[in-house]
Structure formats: C-alpha cells, structure tokens
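Q: Give me a model of this one.
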Amino acid sequence: MNKELKLFPNYPTPVANELCIRALGISESMNKSFVRRTQGTGDYLFMMFWNEVKLSTLDEELLIPSNSLVIWEPSDSHFYGNEEIVWSHSWLHCDGSLIKKTLKHLKLPTKVPIRFENPIFFDQYLLNLYHEVVNESLVDPSIVRSLIEIFLRKISNSHMGAKKIQTPSKFQSIKEYLVQNYDQSIQLEELAEMAHYSVPNFCVKFKEYFGDSPINYLLAHRLKVATYLLTDTQKTISQISNEIGYEDEAYFSRIFKKRYGASPRNWQKSKLKL
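A: Reported below is the predicted structural model:
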C-alpha cells in the first residue's frame, strides 16, 4: 500500500469544461470512527476501503469487506466507517459531464460496494493523477482526461470480471420482511422456517449474503430508524423506543449508546446543536 498522501487544491482544478478534480487521498488512515454526511459533498466520490467497514442507508446497513469500492453521486449522503478498528481508504472527489457520461456508459453501480481481487490499480491511477494536477499551472487537460477515462474503464473491467454472489430470492424476501416489520417481535425460528433452513444454517447463510447475522441486521436497522426519529423533537424517547419495537426504554437506551457512543437523548441534543 502507498504512503498516505492527500491533495486539496487551493481551488478546484478545472480540466476543460467537462471535468473538475476537487481532491484526492491515497491510503488515508482513519481513527475508530463513522463518517456521517447527510448532505453528501456535492460531487462524485470514489472511495476504496482497504479495511472492513460498514456502509449505512435508511434501508439497510452492510458490512463491506476490505478492498471494496463505493461510488457516490453528488446528491448522495455518505454513512460509512468502522468504530472498532483504525481503518484506511483512498478517495477521489471529482465532477463534470465527463464523469456523469462515462459512469452511465459503463453502467457502474453507485452506493453499493464493488469488491476487487487486485485493487492496486486504484492507488496507482490516483498517484498518476496527483502528479499531473499538483501543479495547477502545468495541468495538461488531455492527460488528465485520459487518466480519468482509463481509471473508470479499469474499474468497470474489474467489476465485470468480479465473481458475484447471487442472493436467492427467498433470502432477499426475508431481508425485505425485516426492513418492513422492524417494529414487530421477530423470532429466528420464524425466519429460518421461511427459508426452509435450520436456525444455525439459516444464520450462516444470511451472514454470507448480507454481511451480518439476522439479529444484528435487524438491530442495526431499528437503531438507524431511531436516529431519524430522534430528529423529530416532538417524539419522546419512550415513543421512539416503542415505534422501533422495544417496549423497554432502558434497554433501547443501552443498545443505542453501545452503537453510537451516546444515549438517545444526548445524541439528539448533539444533532440539534448542528
């Protein structure tokens, strides 16, 4: 892995009128943390995770394996990180019609992890890009454009060649069932029966397809919904606890604090100050 390197131009580096390199980072190390950007960054973000992290949306929380890339569009919010270990990532902020057009042409997915067997190329292209744009007065638009186009095509080729794990429809239905019925009392035996597996085998298969156990998946979704409900100051902690399926407010507060590092009330206060 390359030595940590970051570039934030004094102003966005324009390349003709169709491409703008805003910032890039190579092998940036992060403390135990979870990044939450509800408004995104207003540009395209390509992020390669070198360690296992969690990627969160309102609908689900995924455990992303190491050597995985996620692409976000300008309007996307970002929720990712690992609060248990120090982790590292490489990233590129860019914008312009060239990015939008090429992503569409190559049919690259956004907001979902793309796993790579050999992702070394990612840092190699970022390093080449860094050397090309670090001195803005000497930027050659043709070279930068070519680097970006080859970079995106390399991602596409690696993505197309990657081995994909197909999720059976019955497991996809069970995941949707958890998301839609998170406020109900759900038993493992019930889910295993839906999949026609024993409970132990069902748990193994569920984690294989979705990166976490069914209980942890349900817990993560409930707590994610709770963070959204906590932004509604008209609701009490007790009401929110009941709405996500926990009659015991004290238990809800304990598991919330364990996950987010603060009680629901203190978490709510910190967000209202922003």
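
Q: From now on I want contacts and neighbour counts done on CA atoms only, so please keep to that.
A: Will do.

Q: can you tell me the helix or strand for P9?
A: Using DSSP states H and E, P9 sits within no helix or strand.

Q: Name all residues that make contact with the residue lying closest to L5 once chain neighbours are set aside.
A: Spatial nearest neighbour of L5, excluding adjacent residues (CA to CA, 6 or more residues apart in numbering): I26 at 5.0 Å. Contact partners of I26, counting by CA atoms under 8 Å, 6 or more residues apart in numbering, are N2, K3, E4, L5, K6, H89, S90, W91, D123, L126, L127.

Q: can you put the residues you listed in TSV and add secondary structure?
A: TSV is the format used below for the contacts of I26 (DSSP: H, G, I helix; E, B strand; the rest coil):
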residue	secondary structure
N2	coil
K3	coil
E4	coil
L5	strand
K6	strand
H89	strand
S90	strand
W91	strand
D123	helix
L126	helix
L127	helix
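
Q: measure the residue nearest to L5 to V53 for me?
A: Applying CA to CA, to the nearest Å, the value for I26 to V53 is 17 Å.

Q: The host helix or strand of N201: which residues count as buried?
A: Per DSSP H and E, N201 falls inside helix 199-210. Using 16 or more other CA atoms under 10 Å as the test for burial, helix 199-210 gives V199, F202, C203, K205, F206, F210.

Q: Figure out how far it is from the centre of its chain.
A: Counting by CA atoms, centre = their mean, to the nearest Å, helix 199-210 is centred 22 Å from the centre of its parent chain.

Q: again, but for stretch 139-156
A: On the basis of CA atoms, centre = their mean, stretch 139-156 sits 24 Å off its chain's mean C-alpha point.

Q: How about stretch 8-25?
A: On CA atoms, centre = their mean, the centre of stretch 8-25 falls 23 Å from that of its chain.

Q: helices and strands around the longest helix along the chain, which ones?
A: In the chain, with assignment by DSSP state H, the single longest helix is helix 141-161. On a contact count with 3 or more CA pairs under 8 Å, 6 or more residues apart in numbering; DSSP states H and E, helix 141-161 meets strand 13-15, helix 97-106, helix 120-133.

Q: Now show me the structure for the sequence below, then we'll compare the two:
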Amino acid sequence: MSPIRLREGFKDQILYVIPRPILEGLKANPLLHQLLPTDIGWYPRARYHYCERKDGAEEHILILCMEGEGWFEINGRRRPVHQHEALIIPRREPHIYGTYEHNPWSIHWVHFTGASSDYFAYLLPPDVYTLAIAPETIKTVTALFEECYRSFLGSFVLQQMISTAQTLHHLLGTLFFNNRAFSPMLRTSQFHSIRETLEYLRQNLDRRLALDDMAAHAHLSKSHFLRLFKEQTGYSPIDYFINLKMQHACMLLSLTHQTIREISLAVGYEDQYYFSRIFKKVVGVSPSQYRETPETNHLKYYL
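A: A predicted model of the protein is given here:
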C-alpha cells in the first residue's frame, strides 16, 4: 500500500456536502424523510484515494466504480472493487476503502439516509457489499448521478433537494431492479429469464392460458418453470396471470364504457359471473362497485 493517502483533493473532482444544520431542517419534509442524500461526489482518476471510518458513517454509502479498481475492508476482510461495480456500505459499519496506485479508480459516490434507505442498503445478501452493473445500466446511472450533481448545487433550497432525492430514488431503483447483471428477473447469463414469458402473458390477456402453455412457451418443464417464475416474481404463474388480467380489467372499468360482459371477455372469461367473483376476490370489490368508486380510490389496487 502506498504511504500517500488522500481523502479528497483530486483534479476535476466534484464534492457537495449539505451543512448539517440545514440537513436537520430538510429531514422534516415527508418526501425527504424517506430518502435523503447528504453528500455526493465524483473523484476522477483518484490516485492515492483512501478513507477509513472506525465507527462507520451515519449514512449509507454508495460508490460506483467507473474505471480503474479499488478495494474495501469490512470485518477485517479485504475485497476488490472492479470497474462497473457498485459498493454499498451500510451506515455505522466500520470500514476502510481505497484505490490501487497502479490503476486508480474513478468513482461516483453518494451518502444517503432516510426511512427507506435501509431497504436499499440491505438488499444485498449478508456479507455481500458489491454488485455488478450491466453496460446499459451504467449509462443510465451515470446520467442520474450527473443530474444529481446539477440539482445538488442548490440543495439548501427545498425544491432542489426534493428533486435530487427523487433522482437518487430512481438511481437506486435502476441499480437494483433494472440491472440485468443483478436483478433476478433480468439476468440471462446465469439462469433462464422469464421476461419473454411476462410479455407473452401481457399479449394474451384474452386467453385462458394453463401452466402447460406457459411452460411450453418458455421451453421449460413445468416444475422448472414454476420454480423460476416464483423465484423471479414472488407469484405462481397462474396467480400472476390472474392479477395481470384484473389489473387490465380495472383500467377498462375506469377508462372505457365497455359493459362488464365485454370486459369479462376482454380478459378471457366467457362467464361474466365467474369473472366478477375472481375480480372481487383479487380487488376487494365487485366490478360494478369498482366502476362507481371515485377515481382517487382506484389507486388502492396494485399488482
């Protein structure tokens, strides 16, 4: 390890920190109570970069390695951080991290807190702190970091801070849920993805597809297909398909003047009374009651 250690001070770096008294005032806003970025930066070619926090940080830390490589140490174990990997360090977790002198990293980083921040920080399995990022996701999260920098400059203004927080929420959501290198539903290299099956179901809402039909479309045995589908969505294939149909039925009830009979046929049920029973079981009210409910109450139903 190089005897030279720098916490910051890199050429062309970006570093924005919200003064803590201002931060305390911002936390009272309900939109910032959920997720609040507190510090953010860009350290390009950060040779000799090194940071040690014996008691951890009060916020969760996200570091995105764009080029070069670095390392981190938690619980006495040192591990690498490669190009196009993200490092998540939970709050109050003692840690050390830095870069290699021969191939210094360039990193985007952000500290964040809030009621929903723990959810993102602990999405990784225990004792796992890094995740790979797919090339197309790299482009998206880079653009989102750059958007954060632009709005963070005036982050002491409430509207600016809300905008930055919402952008960060999008960034974290993209990293964990729209990243085929990590997100189970989007992976293709390590195991079979069901994305094509989900599109197949969306295009066939007017049909009564059985498990055999779905498994055949995925070119998998029923047992293998059932296991993968539940693993990647949290639903059985049939339950997912029924919920998808009811979600579409809700839209038709809200936005069209089609009769309940017509809507029943549109989602694959010839017997409108059977459709109504399924609809009430899933949504909680009958189709006619749903149609009569004020529009704002329709938001109670989610797939």
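
Q: May I have the TM-score of the superposed chains?
A: Scored by TM-score structural alignment, normalised by the length of structure 1, the superposition of the two chains gives a TM-score of 0.51; 162 aligned residues with a CA RMSD of 2.9 Å.

Q: Which of the contacts of I26 of structure 1 are still contacts in structure 2?
A: Checked against structure 2 using both residues aligned by TM-score structural alignment, their matches' CA atoms under 8 Å, these keep these contacts: E4, L5, K6, H89, S90, W91.

Q: Now do the contacts for the last one.
A: Same thing as W91 of structure 1. W91 of structure 1 neighbours (CA under 8 Å, 6+ apart): L24, G25, I26, L45, F46, M47, M48.

Q: Give the closest residue to the aligned partner of it in structure 2 in space, chain neighbours not counted.
A: Aligned counterpart of W91 of structure 1 in structure 2: W109 (TM-score structural alignment). Distances taken as CA to CA, 6+ apart put I63 closest to W109 of structure 2, at 4.3 Å, once the chain neighbours are dropped.

Q: hang on, that neighbour is in a strand, isn't it?
A: Yes: the assignment for I63 of structure 2 is a strand, going by three-state DSSP.

Q: does it really touch P90, like I thought?
A: No: using CA atoms under 8 Å, I63 of structure 2 is not in contact with P90; the gap is 11.6 Å.

Q: Where does the residue nearest to L5 of structure 1 fall, secondary structure wise?
A: Counting by DSSP H and E, I26 of structure 1 is part of strand 19-30.

Q: Summarise which helices and strands the helix or strand following that strand is packed against.
A: Sequence order places strand 33-37 as the next helix or strand after strand 19-30 of structure 1, per DSSP H and E. Judged by 3+ CA pairs under 8 Å, 6+ apart, the packing partners of strand 33-37 of structure 1 are strand 78-82.

Q: Specify, as a residue range, where the strand it packs on falls in structure 2.
A: Mapped onto structure 2 using TM-score structural alignment, strand 78-82 of structure 1 covers residues 95-99.

Q: mean deviation of that stretch from structure 1?
A: On superposition with structure 1, the mean distance recorded for stretch 95-99 of structure 2 (mean CA distance after the TM-score superposition for structure 1) is 2.0 Å.

Q: Name the residues that touch that stretch?
A: Contacts of stretch 95-99 of structure 2 (CA under 8 Å, 6+ apart): 46-56, 69-75, 89, 105.

Q: my read: M161 of structure 2 touches F152, true?
A: Yes: using CA under 8 Å, M161 of structure 2 is in contact with F152, at 6.8 Å.

Q: Stretch 154-164 of structure 2: how far from the chain's middle?
A: Taking mean C-alpha positions (CA atoms, centre = their mean), stretch 154-164 of structure 2 and its chain are 22 Å apart.

Q: Can you name the residues in contact with that stretch?
A: Residues contacting stretch 154-164 of structure 2 (CA under 8 Å, 6+ apart): I18, I22, L26, L31, L32, P37, E147, C148, S151, F152.

Q: which two in the residues you listed are spaced the farthest apart?
A: Maximum pairwise distance in the contacts of stretch 154-164 of structure 2, criterion CA to CA, is 21.3 Å, between I22 and E147.

Q: Compare neighbour counts for the two and give me the winner.
A: A count of neighbours by other CA atoms under 10 Å puts E147 above the other of I22 of structure 2 and E147, at 15 against 12.

Q: Check the burial of A23 of structure 1 by counting its neighbours.
A: 20.

Q: Give the equivalent position in structure 2 for it.
A: Match for A23 of structure 1 (TM-score structural alignment): D39.

Q: Double-check that match against Y16; I have them as touching.
A: Yes: counting by CA under 8 Å, a contact exists between D39 of structure 2 and Y16, whose distance comes to 5.7 Å.

Q: since we're on E231 of structure 2, how many residues are nearby?
A: Counted by other CA under 10 Å, the residues lying close to E231 of structure 2 total 13.

Q: ah, wrong one, I meant E196 of structure 2
A: For E196 of structure 2, the neighbour count with other CA under 10 Å is 11.

Q: related to what we said a few turns ago, aligned to the residue nearest to W109 of structure 2, what sits in structure 1?
A: Per TM-score structural alignment, I63 of structure 2 is aligned with M47.

Q: I'd say its match and E73 touch.
A: No: if you go by CA under 8 Å, M47 of structure 1 and E73 don't touch, sitting 11.7 Å apart.

Q: quick revisit: buried ones in the helix or strand following the longest helix of structure 1?
A: For helix 141-161 of structure 1, the following helix or strand on the C-terminal side (DSSP H and E) is helix 169-180. Using 16+ other CA under 10 Å as the test for burial, helix 169-180 of structure 1 gives F171, I174, K175, L178, V179.

Q: what does stretch 118-126 of structure 2 give?
A: Applying 16+ other CA under 10 Å to stretch 118-126 of structure 2 flags D118, F120, A121 as buried.

Q: Likewise for stretch 14-27 of structure 1?
A: By 16+ other CA under 10 Å, the buried positions in stretch 14-27 of structure 1 come out as P14, V15, L19, C20, I21, R22, A23, L24, G25, I26, S27.

Q: R277 of structure 2 -> structure 1?
A: So R277 of structure 2 corresponds to nothing, using TM-score structural alignment.

Q: hang on, isn't I88 of structure 2 packed against T130?
A: Yes: between I88 of structure 2 and T130 there is a contact at 6.2 Å, judged by CA under 8 Å.
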